[in-house]
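[1] dropping a prediction and its sequence here:
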Amino acid sequence: MRKVAIAALLILLATVICQAATYTYTFQVYIGGEPASGDLYIYDMGGTLVDKAVINSSGMATLILDEGSYIAIVVTNTSMLSEIVTLTNETTVTLNSSTMYKISFTVSPSEVPVFDISFTPLNDSAATATFTIPSNKTLYTANPVNITVPKEVRGTGFQMFYKYVFKEARINGQVVTDNTFTVNETAAVEIVFEKQYALPTLTREQMYIIIIIAAVIVIGLFMVARRGETIKAELAELMEDEFVGSGGGERELEELRRSAGEDEFVGA
């Protein structure tokens, strides 16, 4: 019995020793040399969200985390920042865009709607998790990244009858025709699409709306036509009453009716 108790105690002690220590970490974020406000997301190396926090106006956010390696993602109104960090007992973590690659995106033609670009931070061994950034934001990354651009972007609004097909990407002027490519330096990335005609892709709700609008238009035209016939009949009756009231004879009335019929025929 004593041996069993000692063994259980040793297992418990080993478990406690092997557990990662937990600390309160303060993240200080700088973009363009200034404290950045926005949102901080911490992911494990497989891309699962571990925790998140709001970055205050001083560029600081605090989280309680275990020691280990994580992917830190910062999202602001105009940019995203990505860095693989290893947390130890040093509880202050600085994320500074000035020490990272700056990847800015431009899209041609400029009318292409904003779309999501996928990027995968790379470490020394292999690719890690994949994230997305809108095409109108700047990416700062402390690690090389694999970037994937969609092969096709559908038009919206007045451009709904067009699609934009990926043609090439120009990385600091160097042309690549594959929509997945690696960037390991500060780079200006121009993404070029070809504009093509295409039938719009409609959701079920959009189809219902179009059917309802078409039905309303048809009913409206029918009502206008019926109202036009009614007005025409009322005018003919009014003219007849006025003619008879003015003393017109039967022959003149018949000629008036015949004339009205011919006018209607010609108008038709």
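    Alright, I've got the coordinates.

[2] okay, CA-based contacts and neighbour counts for the rest of this
    Fine.

[3] for the longest helix along the chain, packing partners?
    Longest among the helix segments of the chain by residue count, using DSSP state H, is helix 204-245. If you count contacts as 3 or more CA pairs under 8 Å, 6 or more residues apart in numbering; DSSP states H and E, helix 204-245 packs onto helix 250-267.

[4] and here's the other structure:
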Amino acid sequence: MGSVSDEELTGALEEILTEADLEATTVRTVMQQLASRFPNDNLEGKNNFIRVELARLVDTIEERKEAKEEPEEGSLEEEEEDVVEEEAAESSGSEVVIEEIEEEAEEEELEEEEEVEDSPKPAKRRKLTAFEKAVVLKDPLAEALGVRVVSRCKLPQHVKAYIEKHGLEKNPKDRREYLSDDTMRKVLKTKSFSMFSINKYMAPLILKPDECDEETQEEARAYEAKVLAALPATSRNGESKAAKKRKKAKGM
């Protein structure tokens, strides 16, 4: 049995996520696609790497989409300049007046931009990824894990905590699996499970917040707000137009 490299996994994950609907994509579906791409490789030991790469790549893809949706910097200013030029031309009908207006406007613009050139733009917090958004656990699973509202990426941690707290034993026939205790046997309806297959058993026990009552939806919103507040802000600082013009003038 071979061992797939981290680079190969990252490339495969990027291809999968680029083509996928991130709102509907789950860790389980991604794992299944990876398993089909690398049928001769054991991915069990790569679970942590895969989850970290998933979160990173989802962030990267969403930031790319946001960047495409944002208007180019300075486009609004350029439109306003065009309006000023047209109005000046219509009112005066003189090319000399137009040139003077252009020069004055450019000088004022350069002065203003030089003042704020080194001032950082307000940081913008990124949106939550599909794996970071809250889900609601149905009562049997919520009672077993001791949590009702949680993000998908944190769910395996709660399962792992349950395994350690209740001392679930390894399956002697397959050391990758854990033997279900009475509670997990009733909740998951399986005698054994692995961290790789756990999502399959939990899927019927997971709800989206909008499928719940208003109180639960409010709890989910509060959870997501807490997660979002803990995320680092993404900087949107960029080179000012004044700096670009100076570079252009110097032939850089």
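    Happy to help now that I have it. Note that the structure is predicted; figures quoted are calculated from it, not measured.

[5] superposed, what's their TM-score?
    Comparison of the two superposed chains (TM-score structural alignment, normalised by the length of structure 2) gives a TM-score of 0.18, and 65 aligned residues with a CA RMSD of 4.7 Å.

[6] angle of the longest helix of structure 1 against helix 250-267?
    Between the axes of helix 204-245 of structure 1 and helix 250-267, defined by axes from the mean of the first three to the mean of the last three CA atoms, to 10 degrees, the angle is 160 degrees.

[7] can you give me how far helix 204-245 of structure 1 is from the chain middle?
    Counting by CA atoms, centre = their mean, to the nearest Å, helix 204-245 of structure 1 is centred 44 Å from the centre of its parent chain.

[8] you'd agree F181 of structure 1 is up against T148?
    Yes: with contacts counted by CA atoms under 8 Å, F181 of structure 1 reaches T148, the gap being 6.6 Å.

[9] compare the two (neighbour count), which wins?
    A count of neighbours by other CA atoms under 10 Å puts T148 above the other of F181 of structure 1 and T148, at 18 against 15.

[10] what sits against that one?
    By CA atoms under 8 Å, 6 or more residues apart in numbering, the contact set of T148 of structure 1 is I117, S118, F119, N179, T180, F181.

[11] skipping adjacent residues, who's closest to it in space?
    Excluding the flanking residues, the one nearest T148 of structure 1 by CA to CA, 6 or more residues apart in numbering is T180, at 4.3 Å.

[12] how many neighbours does that neighbour have?
    15.

[13] what's the spacing between it and A188 of structure 1?
    Per CA to CA, to the nearest Å, T180 of structure 1 is found 16 Å from A188 of structure 1.

[14] one more: I71 of structure 1?
    Going from I71 of structure 1 to A188 of structure 1 by CA to CA gives 24 Å.

[15] those two: which has the busier surroundings?
    When neighbours are counted by other CA under 10 Å, I71 comes out ahead of the other of I71 of structure 1 and A188, with 23 against 16.

[16] against I231 of structure 1, how distant is the closest residue to the more buried one other than its chain neighbours?
    Excluding the flanking residues, the one nearest I71 of structure 1 by CA to CA, 6+ apart is I84, at 4.4 Å. Distance, I84 of structure 1 to I231 of structure 1, by CA to CA: 78 Å.

[17] neighbour count for those two, which is higher?
    Between I84 of structure 1 and I231, I84 has the larger neighbour count (other CA under 10 Å), namely 21 against 12.

[18] ok, the more buried one touching V93?
    No: the criterion here is CA under 8 Å, and I84 of structure 1 misses it with V93 at 11.4 Å.
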